[in-house]
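S.K.: no sequence for this one, just the structure:
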């Protein structure tokens, strides 16, 4: 039992100082943070784009024969959803930023030094028989276990979160984000066309009458354009719901689950009696 516990302590100490697990975890965290910021940027730009289109609907209604007014009504539900999505992405970005801060703290030299010293003290306590029943033996192990959570907790969580994203969420995220980006591109095209119509309204009356005839011919496709925009809007709406679900799971629910596990694990450790004989009996019983 001494050898097993000692091996685990030495392994954790070497893992803490000899392997660049902090660097790998930080790279994964940066990827997640950049992913959230890119999505947040798309949400904000889409919100601004829809607001612009809705804000110019009265000016463009005569030239577009009511098309812009209808588009404004169609985009209302999507605009409301995008605003909520922006708030979710802001919370997700803050959560990921906090996780990054905790990861950086866990790799600081002072914490690693305290962790190594605690491990060495625990090893000394284990190998001196007179100290097995000493109260300092119990508290040295408890402090060491607490430091294990502080040192490796954020790292383990980030690797687990990245595994969950890659195995379950990645494909859904990419597909949904692509559909939202396609909707944004379509609305940008519509915005460009609408802006052109506004510029044409400043021309003289004869030029406007001439171009109005061409505009009237183009207006025959109004219903098809409305259907296309409405279909694209509905797809974007549904996929924004998917993106909200993904970021709530990845950036809010999983961190809350991690915090709950850590708190309850620490409570269990500090409430239990960690004596050498107890640990030995537990080891013999399981193995």
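M.R.: Right, received. Where do you want to start? In this text the structure is predicted, and so the values were computed from the model without any measurement.

S.K.: contacts and neighbour counts: CA atoms only from here.
M.R.: Noted.

S.K.: Would you tell me which helix is longest in this structure?
M.R.: Identified as the longest helix of the chain according to DSSP state H is helix 67-106.

S.K.: Which secondary structure elements does that one sit against?
M.R.: helix 21-55, helix 57-64, helix 135-164, helix 222-248 (3 or more CA pairs under 8 Å, 6 or more residues apart in numbering; DSSP states H and E).

S.K.: Could you rerun that using 6 Å?
M.R.: Packing contacts for helix 67-106, counted by 3 or more CA pairs under 6 Å, 6 or more residues apart in numbering; DSSP states H and E, involve helix 21-55, helix 57-64.

S.K.: Residue 149 is nearest to which of those helices?
M.R.: helix 21-55 (14.3 Å; CA to CA).

S.K.: Next, the angle helix 222-248 makes with the closest one.
M.R.: 150 degrees (axes from the mean of the first three to the mean of the last three CA atoms, to 10 degrees).

S.K.: buried residues in helix 21-55?
M.R.: For helix 21-55, burial by neighbour count (16 or more other CA atoms under 10 Å) applies to 21-22, 25-26, 28-29, 32-33, 36-37, 39-40, 42-44, 46-47, 49-50, 53-54.

S.K.: Could you report the distance from residue 243 to residue 78?
M.R.: Per CA to CA, to the nearest Å, residue 243 is found 14 Å from residue 78.

S.K.: Please list all residues in contact with residue 17.
M.R.: With contact set as CA atoms under 6 Å, 6 or more residues apart in numbering, residue 17 has no partners.

S.K.: ok, residue 54 to residue 69 distance?
M.R.: Counting by CA to CA - residue 54 and residue 69 are separated by 8 Å.

S.K.: Give the burial count for residue 94, as a bare number.
M.R.: Per other CA atoms under 10 Å, the neighbour tally for residue 94 reads 15.

S.K.: just residue 215 next, same as before
M.R.: Residue 215: 16 surrounding residues under other CA under 10 Å.

S.K.: just the angle between the helix or strand encompassing it and helix 57-64, please?
M.R.: Residue 215 is part of helix 205-218, with elements assigned from DSSP states H and E. In terms of direction (the same axes, to 10 degrees), helix 205-218 departs from helix 57-64 by 80 degrees.

S.K.: got the buried residues for helix 205-218?
M.R.: So, applying 16+ other CA under 10 Å, buried residues of helix 205-218: 208, 212, 215.

S.K.: another one to put next to it:
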């Protein structure tokens, strides 16, 4: 057997064997890489969910207060104040932060879905392309060589897609831990602490008179006490409005940065770098096989029948 044929036999046999192995390994996760990726997505989505829960708690309290009125009766003259209007800035910021968090959580969920689809579908797809390449290696034809080039490019792109998100998730975990985690935790804790009085406002709604016992409970003293507590809680919240809004803005900026880095920059950068690495590792495969151009633009001499 000629050395060239021996080489084709070895390459074709190895390709078919690897294709069979890939076909039966669909859905199998790599021990270290996929474990770290699963942990990253779980932690990222959970932390974003906690921030969203804190934000919605503040928003719910503000919404309830905005629908309330504070009844004051100085010198027997009734006066109704729309106290909720003072909290409009907080409500606006919580709405904006909620939109950013929903976008971030949705994007992370889509990435996680794409990653899981890659685990299930990439190995069979790679097996099909590798099997075709193992067969086409036996044919020396310009058109089939061009087809081999295309199949190799698709195979490498599919392989890069499989490992792109795991690689970018490790980079994202590093960036999040060193640049975002501490600031987000601090802002979320201060926001929960600064808006604690808002939770009291939710429980300070005026009870209605309901029968004899209700009339006794809703005496003038009770109403006066509740009005006083309501006013104090509102004054405290308004006085800390600057700190609450600052923390809401900080969380908004941080999660916009996380969205840009985790969802756009690092995945695309990882994909581009891995494509470049694949091109450097398999230059002949990516550049094509069978067609070589001379400086004057003439192809290597090949029989006319073979070119056809």
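M.R.: Yes, it's here. Everything quoted here is computed from the prediction, not taken from an experiment.

S.K.: one step back: please produce CSV containing the helices and strands packed on helix 67-106 of structure 1, extended by distance to residue 130 of structure 1.
M.R.: Shown next, in CSV, are these (distance: least, CA to CA, whole Å):
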stretch, distance to residue 130 of structure 1
helix 21-55, 37
helix 57-64, 85
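
S.K.: of all those, which lies closest to residue 121 of structure 1?
M.R.: Counting by CA to CA, residue 121 of structure 1 lies closest to helix 21-55 out of these; the figure is 24.0 Å.

S.K.: Distance from the chain centre to that closest one, please.
M.R.: Centroid separation for helix 21-55 of structure 1 versus its chain: 9 Å, with CA atoms, centre = their mean, to the nearest Å.

S.K.: same check, this time on stretch 142-162 of structure 2
M.R.: Mean-position distance between stretch 142-162 of structure 2 and its chain equals 30 Å (CA atoms, centre = their mean).

S.K.: Please report the distance of the residue of structure 1 positioned farthest from its centre from residue 212 of structure 1.
M.R.: Within structure 1, residue 206 marks the point farthest from the mean C-alpha position, 56.0 Å out by CA atoms, centre = their mean. According to CA to CA, residue 206 of structure 1 and residue 212 of structure 1 sit 10 Å apart.

S.K.: now residue 160 of structure 1
M.R.: Note on residue 160 of structure 1: its distance to residue 212 of structure 1, by CA to CA, is 61 Å.

S.K.: before we move on, what about residue 85 of structure 1?
M.R.: Distance of residue 85 of structure 1 to residue 212 of structure 1, computed by CA to CA: 40 Å.

S.K.: Over to residue 99 of structure 1?
M.R.: 58 Å.

S.K.: can you pull the contacts of the alignment partner in structure 1 of residue 104 of structure 2?
M.R.: Under the alignment (TM-score structural alignment), residue 104 of structure 2 pairs with residue 92 of structure 1. Contacts for residue 92 of structure 1 (CA under 6 Å, 6+ apart) come out as residue 251.

S.K.: next one: the one 4 residues further on
M.R.: For residue 96 of structure 1, the contact set (CA under 6 Å, 6+ apart) comprises residue 33.

S.K.: and if we set it to 10 Å?
M.R.: Contact analysis of residue 96 of structure 1 by CA atoms under 10 Å, 6 or more residues apart in numbering lists 29, 30, 32, 33, 34, 36, 90, 102, 250, 251, 252, 255.

S.K.: Of those residues, which is the nearest to residue 184 of structure 1?
M.R.: residue 36 (17.6 Å).

S.K.: Surely the closest one is in contact with residue 90?
M.R.: Yes: counting by CA atoms under 10 Å, residue 90 is a contact partner of residue 36 of structure 1 at 8.6 Å.

S.K.: Map residue 183 of structure 1 across to structure 2 for me.
M.R.: Superposed on structure 2 with TM-score structural alignment, residue 183 of structure 1 falls opposite residue 194.

S.K.: Leaving out chain neighbours, which residue sits closest to its match?
M.R.: Excluding the flanking residues, the one nearest residue 194 of structure 2 by CA to CA, 6 or more residues apart in numbering is residue 244, at 6.1 Å.

S.K.: Can you tell me what the one you found aligns to in structure 1?
M.R.: Alignment note: residue 244 of structure 2 maps to residue 236 in structure 1; criterion TM-score structural alignment.

S.K.: residues near its match, how many?
M.R.: Number of residues near residue 236 of structure 1 (other CA under 10 Å) recorded here: 24.

S.K.: That one and residue 179 of structure 1, how far apart?
M.R.: Distance, residue 236 of structure 1 to residue 179 of structure 1, using CA to CA: 6 Å.

S.K.: again with residue 232 of structure 1
M.R.: Residue 232 of structure 1 is 8 Å from residue 179 of structure 1, by CA to CA.

S.K.: shared neighbours, the two?
M.R.: Going by CA under 10 Å, 6+ apart, no residue sits against residue 232 of structure 1 while also sitting against residue 179.

S.K.: returning to what we had before: closest one of the buried residues of helix 205-218 of structure 1 to residue 154 of structure 1?
M.R.: residue 215 (60.5 Å).

S.K.: can you tell me how far that closest one sits from residue 58 of structure 1?
M.R.: Taking CA to CA, one finds residue 215 of structure 1 at 17 Å from residue 58 of structure 1.
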